[in-house]
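Chemist: Below are the sequence and a predicted model for it; my questions follow.
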Amino acid sequence: MQIRYFAWVRERVGREAETLEVPAAVTTVSGLIDWLAERDESYASAFAERDTIRVALDHEHVEHDAPLAGAREAAFFPPMTGG
């Protein structure tokens, strides 16, 4: 799965994108966040404020309980402000 990170999520992880083999046991966005946060301290820091992180699967905004089945890309970003 292609994983993309934006804004401060990208800064904390230290990269803007990567391709990962997500374990079959990871079936939801929330599970993906949990799995990523366990990878190392930089990911744990990036996902520490999980309730504020927005997610898109294949360019469609979804909730954290959304299933990953069939998704090719997940993007994580903080809330945006307009102006």
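Modeler: That came through fine.

Chemist: From now on I want contacts and neighbour counts done on CA atoms only, so please keep to that.
Modeler: Fine.

Chemist: show me what contacts the closest residue to F6 other than its chain neighbours?
Modeler: Leaving aside its sequence neighbours, F6 sits nearest to F77 (CA to CA, 6 or more residues apart in numbering; 4.9 Å). Contacts for F77 (CA atoms under 8 Å, 6 or more residues apart in numbering) come out as 5-9, 53-55.

Chemist: Widest-spaced pair of these?
Modeler: W8 and V55 (13.8 Å; CA to CA).

Chemist: which of these two has more neighbours?
Modeler: V55 (24 against 13; other CA atoms under 10 Å).

Chemist: my read is that one is in a helix, agree?
Modeler: No. Under DSSP: H, G, I helix; E, B strand; the rest coil, V55 falls outside any helix and is assigned strand.

Chemist: One more to weigh against that first structure:
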Amino acid sequence: MTILLFGITKDIVGSNTLSMPSSSEFGTTGSKTVKELKEYLGKMYPELKKLSSLAVAVNNSYAQDDTVIDNFDEIALIPPVSGG
């Protein structure tokens, strides 16, 4: 599973993309969710947990925590954005 990273998430991880193990290797048994992915990433990269918000897009659409993901979905982490 490849995750696209933007903004501060790219800085925290140190790359534009992140290769993840298959969804069966994180979370509980059965279907994997965005929430389980965020928890897994928070353990691997604790700085991500410090962000005020972190949106996740699955297949070019913003996803809720209960959205089911699989190994072939396009996933992107979208950090908080400030405007001005």
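Modeler: Sure thing, it's come through. What you are looking at is a predicted structure, and each value in this text was computed from that prediction instead of being measured.

Chemist: Need the TM-score from the superposition.
Modeler: Once superposed, chain against chain, the TM-score is 0.75 (TM-score structural alignment, normalised by the length of the first structure); 79 aligned residues with a CA RMSD of 2.1 Å.

Chemist: could you show me where the strands are in the second structure, in order?
Modeler: 2-5, 17-19, 32-33, 55-58, 61-63, 68-69, 75-78 (DSSP state E).

Chemist: who's in contact with L18 of the second structure?
Modeler: 2-5.

Chemist: Mind picking the one among the residues you listed that's closest to L41 of the second structure?
Modeler: I3 (10.7 Å).

Chemist: which of the contacts of L18 of the second structure does the first structure keep?
Modeler: Retained in the first structure by both residues aligned by TM-score structural alignment, their matches' CA atoms under 8 Å are the following of those: 2-4.

Chemist: Quick one: those as CSV, columns for distance to K32 of the second structure and neighbour count too.
Modeler: Compiled in CSV, these are given as follows (distance: CA to CA, whole Å; neighbours: other CA atoms under 10 Å):
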residue, distance to K32 of the second structure, neighbour count
T2, 15, 16
I3, 15, 18
L4, 18, 18
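
Chemist: out of those residues, who's nearest V34 of the second structure?
Modeler: Distances from V34 of the second structure to these, taken by CA to CA, are shortest for I3, at 11.9 Å.

Chemist: contacting residues for that closest one?
Modeler: 17-20, 74-77.

Chemist: could you flag which of those are buried?
Modeler: 17-18, 74-77 (16 or more other CA atoms under 10 Å).

Chemist: wait, E74 of the second structure sits on V56?
Modeler: No. Using CA atoms under 8 Å, E74 of the second structure is not in contact with V56; the gap is 10.3 Å.

Chemist: For the strands of the second structure, give me a markdown table that also has distance to Y45 of the second structure.
Modeler: Below are these laid out as a markdown table (distance: least, CA to CA, whole Å):
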| stretch | distance to Y45 of the second structure |
| --- | --- |
| strand 2-5 | 13 |
| strand 17-19 | 11 |
| strand 32-33 | 18 |
| strand 55-58 | 16 |
| strand 61-63 | 21 |
| strand 68-69 | 20 |
| strand 75-78 | 13 |
